[in-house]
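> just to be clear, the model below is a prediction. Sequence and coordinates:
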Amino acid sequence: MKGAVATDVETGGLRGRMYASRASAAVQPEGLAETPTIVLIHGIGVSHRYLVRLHQVLARTADTISLDLPGFGATPHPERQLTVADHAAFIHDVLDRAGVGPRVLVGHSMGAQFVLEAALQRPDQVPHVVLMGPVVDVRRRTLFRQMLALTRDALLYETPRSNAVVFSDYLRCGPRWYLKQLRVMMNYRTEDRIRSLNTPVMILRGASDPIASGEWCRILARRAPAGKLVEVPGCGHVVQYTGTSQVADEISAFTGLPGSGTAQQALNRH
C-alpha cells in the first residue's frame, strides 16, 4: 500500500500484518483528550486490499491503520478455528503493542462482527464504531441464501476491479480456512450483541447491497442504544471500494474528524 508502513505482527501465537499511515494533516476532535486512530478491518476471505482506497483517503486527515487478520491475505492460517472474540482480542493486542491509543473501529462484512465485539471488550478505548455492510441478515441465515446474495452482488452491483480484488483474495485465503471461519460468522448474533453497545455506532451500507439489506441494517440501528443508519446510493456490498469518497466523508462526519473535501481528487491520484 503506497505511503503505509507494513509490519508483521504477532500476539498469542497468532500472526497478522499491519499497514499504518500517519496523517498528513491531523486536527484534534473536540471533546477528546487524544486524537483517535482509524482502524480498518476486512471481512471473511479478504484482506486490506479492498480497503486501500478508503485507507488512503482517510489517512489524509487522520492516522489510519489497516490490519490483515490471522489466516487472511498473506498471513499464515492458525492451527485452530478462531471465534469473533478471538479476532477482537487480537485487534486490541496488536494496537496496544503498537502504542495506539483511542481507536475508531471500522469493519466491513464479517469485519463488522469483529469490531462490534472489540468495542464491547474495550469500550473505554473505542469512541466510535462503524459497521459497513454488516452480517448476518436474520432473514438470510443459511449458507445457500448467503451465497445467492453474494452472487447477486458480484454480478449486478460491483465493478470488474472490485470483483477482481475480492475473488483473488478468496483464492489466497483458500476454501479450508474460509469455510472454517464461515461457520463462526453464521453463528454470531450481531442483532443481539449490538444491544449491549453503548458506544456511538454508524451502520453504513451501499443502498443496493443484497447481503446487508436495508431492513436488516434498520434493525441493527434501532437496537443499538446509540445507532444511526447511512446508505450510499449506487453501491453494493463493497461500498468502501465503489463509493469511497462518500464513505470517507460519512466516517469523518460521524467521528468528528476533519472532512475529506478533496476525497475525489485524492482517489484520482491513486
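Arrived safely, thanks for sending. Since the structure is predicted, the reported quantities are computational estimates derived from the model, not experimental observations.
> from here on, just use CA atoms for contacts and neighbour counts.
OK.
> now the strands for the chain?
Ranges of strands within the chain are 5-11, 14-21, 37-41, 64-68, 103-108, 129-132, 201-206, 227-232, based on DSSP state E.
> of all the ones you listed, which gets the most neighbours per residue?
For the strands of the chain, ranked by mean neighbour count under the definition mean count of other CA atoms under 10 Å, the leader is strand 129-132 at a mean of 28.
> which helices and strands sit right next to that strand?
strand 103-108, helix 110-121, strand 201-206 (3 or more CA pairs under 8 Å, 6 or more residues apart in numbering; DSSP states H and E).
> that one: how far from the chain's middle?
Here strand 129-132 shows a centroid-to-chain-centroid distance of 7 Å under the convention CA atoms, centre = their mean, to the nearest Å.
> equivalent analysis for stretch 174-193, please.
Stretch 174-193 sits 15 Å away from the centroid of its parent chain (CA atoms, centre = their mean).
> could you dump the strands of the chain to CSV with distance to residue 248?
Formatted as CSV, those follow (distance: least, CA to CA, whole Å):
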stretch, distance to residue 248
strand 5-11, 21
strand 14-21, 15
strand 37-41, 11
strand 64-68, 12
strand 103-108, 11
strand 129-132, 11
strand 201-206, 11
strand 227-232, 11
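> follow-up on the earlier one: can you add distance to residue 212 and give the helices and strands packed on strand 129-132 back as TSV?
Output for the helices and strands packed on strand 129-132, formatted as TSV (distance: least, CA to CA, whole Å):
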stretch	distance to residue 212
strand 103-108	10
helix 110-121	11
strand 201-206	7
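> what sits against residue 116?
129, 131, 193, 194, 197 (CA atoms under 8 Å, 6 or more residues apart in numbering).
> thought the last one was touching residue 120?
Yes: contact between residue 197 and residue 120 holds when scored by CA atoms under 8 Å: they sit 6.2 Å apart.
> also this one, for the comparison:
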Amino acid sequence: MKSDFAPEHAATRTQRGQTAGTCYSVYAPQSSAACETVVLIHGVGMNQSVWAPQIDALSESFRVVAYDMLGHGESALPSAEPTLDEYAAQLEALLDAIHVERAHVVGHSMGALVALEFALLNAPRTLSVVALNAVYDRTPAQREAVMTRAASLGGAPAASGVDATLSRWFGDPIPGHLTQAAQAVRALLLAVDPVGYARTYRLFACSDDAHVGRLANLAVPALFLTGECDPNSSGQMSHAMAAVAPRARAEVIAKARHMMNVTDPERVNASLLAFLAEASAAHAAATTGERHG
C-alpha cells in the first residue's frame, strides 16, 4: 500500500519480493563493498514502510531488510492463536530464502518481542538484537488495560480506537510538528488487515512476560532503547531487561514517546548506529580470535 513514509536519499532498494507468505524489501549501500545485514521488524498495526527513517540512515553502511510481519501489509495471516515462536519462525524462513546467514535484528514494540524471541532461539544467526519500546513484565494496571483493549477487538481498530492509540503514541493533543507523522501512522492503522491485527494484538497483550526468566540466556549484544514519555514501554522496563541480559545496555531517549523511530529519528538512528558499530566490532574481534585460536 502507499505510505507517506519513504527513504529519502541513501537507500537503494535492490530487491522486493514475497517468499512463503512474507513480503519483504532489501536495501543496499550505494557502494559495492560487502556489509552486514540489519533486519527491521515493525510493531502491531504497522508495516515495513514505517522504518523509512532508519532504512535511510542504516543503508549507508548495512544491507537492510524490512518485512511485513504476519497479518500485516502484504504478508500472510498468522494462525488463529499464534505464538511468538511463529513470528520468529517467519524471520528465520525469510533469512533462509534470501540467503542471509547472520543479521543484526531490530524490532519495535511487538517487533521487539519477536526480535528477542528470534535471538533467544537462534543465537548463532544473530549478530546483535535491538529492542525499541519493548514491553516487559507489565504492572497489574498496565496488564489490565492492554487486555481490555485486546478483548474489545473484533478486527482492525475503528476510527475512535485509532485516535485513542495515536494519543498514547504521540500525545494529546498531538504536537504540531508531529502531525504529519501521526497522519501517516493513522493511515497504516486504518488500512491494516482486521484479522491479522486482532490476532497479533491479542498475542502482544499477553506476551509481556514471554522473556521473564529467559534473558539471562541472551547470548548476543543487546540494546534496550525506549522513550522517556512512553509509559507502556517504560524506561524501567528497558533497564530491567538490560540488568538481566549479560551483554546488554539500556538507553532512554529524553521526551520521546512510543513511535520515536518516526518522531525522533535522528536520536534513534544515532543510538542504533553507535550500538551496531560496537556489535560489529565485537563480532569481528571474536571471529579473528577464533581463526587464530
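Yep, it's here. Bear in mind that the values here come from a model prediction, so they are computed numbers and not experimental data.
> and the TM-score between them?
After superposition, the two chains reach a TM-score (TM-score structural alignment, normalised by the length of structure 1) of 0.82; 250 aligned residues with a CA RMSD of 2.6 Å.
> and the gap between residue 289 of structure 2 and residue 283 of structure 2?
Residue 289 of structure 2 sits 10 Å away from residue 283 of structure 2, taking CA to CA, to the nearest Å as the criterion.
> who has more neighbours, these two?
residue 283 (16 against 10; other CA atoms under 10 Å).
> surely the more buried one forms part of a strand?
No: assigned with DSSP: H, G, I helix; E, B strand; the rest coil, residue 283 of structure 2 falls outside any strand and is helix.
> how much space between it and residue 276 of structure 2?
10 Å.
> likewise for residue 205 of structure 2?
Distance, residue 205 of structure 2 to residue 276 of structure 2, using CA to CA: 29 Å.
> for residue 83 of structure 1, give me its contacts.
Here residue 83 of structure 1 is in contact with 181, 184 (CA under 8 Å, 6+ apart).
> what sits closest to residue 196 of structure 2 if chain neighbours are left out?
residue 71 (3.7 Å; CA to CA, 6 or more residues apart in numbering).
> what about the one you found, distance to residue 83 of structure 2?
Note on residue 71 of structure 2: its distance to residue 83 of structure 2, by CA to CA, is 13 Å.
> residues in contact with the equivalent of residue 191 of structure 1 over in structure 2?
Aligned by TM-score structural alignment, residue 191 of structure 1 pairs with residue 212 of structure 2. By CA under 8 Å, 6+ apart, the contact set of residue 212 of structure 2 is 136, 137.
> re the thing from before, residue 197 and residue 120 of structure 1 - which one has more neighbours?
residue 197 (21 against 18).
> out of the strands of structure 1, flag the one nearest residue 93 of structure 1.
Residue 93 of structure 1 lies closest to strand 5-11 among these, at 6.8 Å (CA to CA).
> returning to that earlier point: so which of the helices and strands packed on strand 129-132 of structure 1 comes closest to residue 153 of structure 1?
Of all those, strand 201-206 sits nearest to residue 153 of structure 1, with 10.6 Å by CA to CA.
> now that closest one against strand 103-108, angle please.
Using axes from the mean of the first three to the mean of the last three CA atoms, to 10 degrees, the inter-axis angle of strand 201-206 of structure 1 relative to strand 103-108 is 30 degrees.
> okay, and strand 201-206 of structure 1 goes to which residues in structure 2?
Against structure 2, strand 201-206 of structure 1 falls on residues 222-227 (TM-score structural alignment).
> who are the contact partners of the spatially most central residue of structure 1?
The centroid of structure 1 falls nearest to residue 107 when counting by CA atoms, centre = their mean (1.9 Å). Residue 107 of structure 1 is in contact with 40, 41, 42, 43, 113, 114, 115, 130, 131, 132, counting by CA under 8 Å, 6+ apart.
> make it 7 Å
Counting by CA atoms under 7 Å, 6 or more residues apart in numbering, residue 107 of structure 1 touches 40, 41, 42, 115, 130, 131, 132.
> swap in residue 102 of structure 2?
125, 126, 127.
> neighbours around the second one, how many?
Spelled out, that is residue 126 of structure 2. Residue 126 of structure 2 has 21 nearby residues by other CA under 10 Å.
> what do we get in structure 2 for residue 70 of structure 1?
Aligned partner of residue 70 of structure 1 by TM-score structural alignment: residue 70.
> pretty sure its match contacts residue 76?
Yes: assessed by CA atoms under 7 Å, residue 70 of structure 2 is found in contact with residue 76 at 5.5 Å.
> of the two, which one has the most company?
residue 70 (26 against 17).
> which residues touch the more buried one?
Counting by CA under 7 Å, 6+ apart, the residues that residue 70 of structure 2 touches are 76, 77, 78, 87.
> change it to 10 Å
Residues in contact with residue 70 of structure 2 (CA atoms under 10 Å, 6 or more residues apart in numbering) are 21-23, 44, 47, 76-79, 82, 86-87, 90-91, 196-197, 199-200.
> for residue 199 of structure 1, same thing?
116, 119-120, 123-124, 126-129, 224-227.
> and with 6 Å instead?
Contacts for residue 199 of structure 1 (CA atoms under 6 Å, 6 or more residues apart in numbering) come out as none.
> how far away is it from residue 10 of structure 1?
28 Å.
> excluding its backbone neighbours, what's nearest the residue nearest to the centre of structure 1?
Using CA to CA, 6+ apart, the closest residue to residue 107 of structure 1 is residue 41 (4.6 Å).
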